[in-house]
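*Asks:* here is my input, please return the structure:
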Amino acid sequence: MADDSPLHDLDNRIARARAAEDVRAGATPAPPAKGYSQGSRVLAELIGAPLGGGIIGWALDKWFGTFPWCFLVLLVLSIVVAGRNIYRISQERAE
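*Replies:* Coordinates of the predicted model:
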């Protein structure tokens, strides 16, 4: 059969119509906006960094017997690092 056959032409037209309908109906999912991703990263920094610094500082204090000094130093350090990371995230362009 040649490419000019009516069945081949019909298959092409059906495929184009299905693709156009998928686009119109929104069947092809759009990727999430970058702004949502940045918000999630900020939230992770706000929660994760101080929590991690506090836990590590508490563990070091238990190990060395220096409570509350390692806890306080690492907690403050992790808050500063989280702030710096949040500043870097805020400088990215949300597209």
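*Asks:* alpha carbons only for contacts and neighbour counts from here, please
*Replies:* Noted.
*Asks:* could you say which helix or strand holds residue 66?
*Replies:* Of the helices and strands defined by DSSP states H and E, none includes residue 66.
*Asks:* dump the residue contacts of the closest residue to residue 49 other than its chain neighbours.
*Replies:* Sequence neighbours aside, residue 78 is the residue nearest to residue 49 in space, at 5.4 Å (criterion: Cα to Cα, 6 or more residues apart in numbering). Contacts of residue 78 were listed using Cα atoms under 8 Å, 6 or more residues apart in numbering, and they are 49, 50, 52, 53.
*Asks:* quick one: which of those residues is nearest to residue 10?
*Replies:* For those, the residue nearest residue 10 by Cα to Cα is residue 49; the value is 59.2 Å.
*Asks:* want to put them side by side, so please do this one too:
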Amino acid sequence: MSGSSQNGETNGPSKETSEADLSERRDRLNRMLEGQRAAEDAERKSQKSDAPGYAQAMKLSSEFIAGIVVGGGVGWICDHWLGTSPFGLIVFLLIGFAAGVLNVLRAAGEVAHPEARMKRDETQDDDRK
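*Replies:* As a prediction, this is how the structure comes out:
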């Protein structure tokens, strides 16, 4: 390089060439950055998609366990109050298990909630009339 180009002084033809080179380099850099941003966005979306799945799993498992625990607790209290030891616990534990399964199915959307089922039945009755 000559001394004049190092001092920032450029001649006409080399200035046009350098602007074209800079423009080309800038375009390449922009394309590379767009690719990086797209990759980062895809990674961020995949990380976010795991969180709702974990939340749904925790919700379903807690509803199932809560049904069993409440059923067992009610059965244990009934046994101590009525003196019918293990029968109340067994019966209410099974009822709690069934309630837990029903809660999981409702939360997953497989079974309609009672209010929604009643509204659906009312609209079907109105359509039949």
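*Asks:* how about the corresponding residue of structure 2 for residue 66 of structure 1: what's its closest non-neighbour residue?
*Replies:* Residue correspondence to structure 2 (TM-score structural alignment): residue 66 of structure 1 is matched to residue 84. In space, and not counting its chain neighbours, residue 84 of structure 2 is closest to residue 78: 7.6 Å by Cα to Cα, 6+ apart.
*Asks:* now for the one you found, which secondary structure element holds it?
*Replies:* Using DSSP H and E, residue 78 of structure 2 sits in helix 12-82.
*Asks:* now do that helix: distance to the chain's middle.
*Replies:* Here helix 12-82 of structure 2 is found 8 Å from its chain centre; the criterion is Cα atoms, centre = their mean, to the nearest Å.
*Asks:* got the angle for the helix or strand that comes right after that helix vs helix 12-82?
*Replies:* Once the chain leaves helix 12-82 of structure 2, the next helix or strand it forms, by DSSP H and E, is helix 87-108. For helix 87-108 of structure 2 against helix 12-82, the angle by axes from the mean of the first three to the mean of the last three Cα atoms, to 10 degrees is 160 degrees.
*Asks:* quick one on the thing from earlier: now list the buried members of the contacts of residue 78 of structure 1.
*Replies:* Using 16 or more other Cα atoms under 10 Å as the burial test, those include 49, 50, 53 as buried.
*Asks:* the first one corresponds to which position in structure 2?
*Replies:* For residue 49 of structure 1, the aligned position in structure 2 is residue 67, judged by TM-score structural alignment.
*Asks:* isn't its match up against residue 100?
*Replies:* Yes. Applying Cα atoms under 8 Å, one finds residue 67 of structure 2 in contact with residue 100, separated by 4.3 Å.
*Asks:* hmm, back to that, how near is the match of residue 66 of structure 1 to residue 73 of structure 2?
*Replies:* Distance, residue 84 of structure 2 to residue 73 of structure 2, by Cα to Cα, to the nearest Å: 14 Å.
*Asks:* more crowded one of those two?
*Replies:* Higher neighbour count among residue 84 of structure 2 and residue 73: residue 73, with 17 against 13, using other Cα atoms under 10 Å.
*Asks:* how about that one, what does it touch?
*Replies:* Applying Cα under 8 Å, 6+ apart to residue 73 of structure 2 gives the contacts residue 89.
*Asks:* report the separation between the residue nearest in space to the middle of structure 1 and residue 62 of structure 1.
*Replies:* Compute the mean C-alpha point of structure 1, and by Cα atoms, centre = their mean the closest residue is residue 37, 4.0 Å away. Distance of residue 37 of structure 1 to residue 62 of structure 1, given as Cα to Cα: 37 Å.
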